[in-house]
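Asks: no letters, just coordinates:
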């Protein structure tokens, strides 16, 4: 078997970020909270006396238990690089929404921010997409997108 299971975000304030993703991004609690420590975790992470806590949230639009967004926090955090859209590594998580502008306002009202401009792009398959990049309250980058079939709306 090979299947996608989750994406993990390490938060400065896991409870606050969990609430943001539940409220604004419509992720759902599936009662999978974690409070992990022990020799096995030290060995897995390579961190002595590691302690992580947080929760798995069900991503919107999928099954009843997966895939999830795992939001954890360590007792000891390293200083983070400022997330940038062109930094190597995982750059952003994307969500398809009904209304990009409304969702962006919700993100900003919840402590997030906007990156760049809202754009509309025509695709050769007869669809048009509206895109914007935003940041959650801790600076993680979120792409919002909405698609319409322009050929059937003509």
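Replies: Ah, there it is. The model shown is predicted, which means the values in this text are computed figures rather than measured ones. Numbers count the residues shown, from 1 in each chain.

Asks: going forward, measure contacts and count neighbours with C-alpha atoms only.
Replies: OK.

Asks: what about the strands in this protein?
Replies: 6-10, 28-37, 51-58, 68-74, 93-96, 113-122, 127-135, 141-149 (DSSP state E).

Asks: make JSON lines from the ones you listed and add distance to residue 85 and mean neighbour count to it.
Replies: JSON lines is the format used below for the strands of the chain (distance: least, C-alpha to C-alpha, whole Å; neighbours: other C-alpha atoms under 10 Å):
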{"stretch": "strand 6-10", "distance to residue 85": "16", "mean neighbour count": "15"}
{"stretch": "strand 28-37", "distance to residue 85": "26", "mean neighbour count": "14"}
{"stretch": "strand 51-58", "distance to residue 85": "24", "mean neighbour count": "22"}
{"stretch": "strand 68-74", "distance to residue 85": "20", "mean neighbour count": "22"}
{"stretch": "strand 93-96", "distance to residue 85": "11", "mean neighbour count": "14"}
{"stretch": "strand 113-122", "distance to residue 85": "9", "mean neighbour count": "14"}
{"stretch": "strand 127-135", "distance to residue 85": "9", "mean neighbour count": "19"}
{"stretch": "strand 141-149", "distance to residue 85": "7", "mean neighbour count": "19"}
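
Asks: and here's the other structure:
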């Protein structure tokens, strides 16, 4: 089905629903294991190999061959985390916090310090320092960390 643009005099508001966030990985199984260990993600469905003309037409990358893992947060059937490993992957430097484009994934946690420890013990690393965006009486703590492949994550422990 070919795309046909809507005439500019007929632009309408879109109805959107966030379906998933996708990370391209060097090692999808290892990155999946990190998210399972550090944040309790669970498999949404068994991993799949995606290839062929239909996949290449959809993503615009000729000869696509992709290993795909879908993960959910426990007891959540909403948006999921998709981890993809392409048979031919382009390398890039570790993303900078202030680099344009997608910046980070943010997670609310119950105990920030415990979460930092779990991230580091699971193969991630600390990016920034714990910072209080709340008050002394009602602290709202945040910190940036990285997963084992260098992707930036924000952890937030809200006040209360």
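Replies: Perfect, thanks for sending it. On a predicted model such as this, the values are computed, not experimentally measured, just so you know.

Asks: on that earlier part again, nearest to residue 103 of the first structure, of the strands of the first structure?
Replies: strand 141-149 (7.9 Å; C-alpha to C-alpha).

Asks: show me what the closest one is in contact with.
Replies: The contact list for strand 141-149 of the first structure (C-alpha atoms under 8 Å, 6 or more residues apart in numbering) reads 83-85, 91-100, 103-104, 126-136.

Asks: swap the cut-off to 6 Å and go again
Replies: For strand 141-149 of the first structure, the external contacting residues (C-alpha atoms under 6 Å, 6 or more residues apart in numbering) are 92-97, 127-135.

Asks: could you work out the most separated pair of these?
Replies: Checking the contacts of strand 141-149 of the first structure with C-alpha to C-alpha, the most distant pair is 127 and 135, at 26.0 Å.

Asks: save the strands of the first structure as TSV, and put in distance to residue 17 of the first structure too.
Replies: Shown next, in TSV, are those (distance: least, C-alpha to C-alpha, whole Å):
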stretch	distance to residue 17 of the first structure
strand 6-10	9
strand 28-37	13
strand 51-58	10
strand 68-74	7
strand 93-96	14
strand 113-122	14
strand 127-135	12
strand 141-149	13
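
Asks: and of these, who's closest to residue 22 of the first structure?
Replies: strand 28-37 (5.7 Å).

Asks: what sits closest to the spatially most central residue of the first structure if chain neighbours are left out?
Replies: Taking C-alpha atoms, centre = their mean, the centroid of the first structure lies closest to residue 93, which sits 5.0 Å from it. Excluding the flanking residues, the one nearest residue 93 of the first structure by C-alpha to C-alpha, 6 or more residues apart in numbering is residue 142, at 5.1 Å.

Asks: any idea what the one you found aligns with in the second structure?
Replies: Aligned by TM-score structural alignment, residue 142 of the first structure pairs with residue 153 of the second structure.

Asks: how about residue 89 of the first structure?
Replies: Under the alignment (TM-score structural alignment), residue 89 of the first structure maps onto residue 101.

Asks: its match: what's it in contact with?
Replies: Contacts of residue 101 of the second structure (C-alpha under 6 Å, 6+ apart): none.

Asks: from residue 63 of the second structure, how far out is it?
Replies: Note on residue 101 of the second structure: its distance to residue 63 of the second structure, by C-alpha to C-alpha, to the nearest Å, is 25 Å.

Asks: ditto for residue 29 of the second structure
Replies: On the measure of C-alpha to C-alpha, residue 29 of the second structure and residue 63 of the second structure end up 22 Å apart.

Asks: now residue 52 of the second structure
Replies: For residue 52 of the second structure relative to residue 63 of the second structure (C-alpha to C-alpha), the value is 7 Å.

Asks: same check on residue 87 of the second structure?
Replies: 10 Å.
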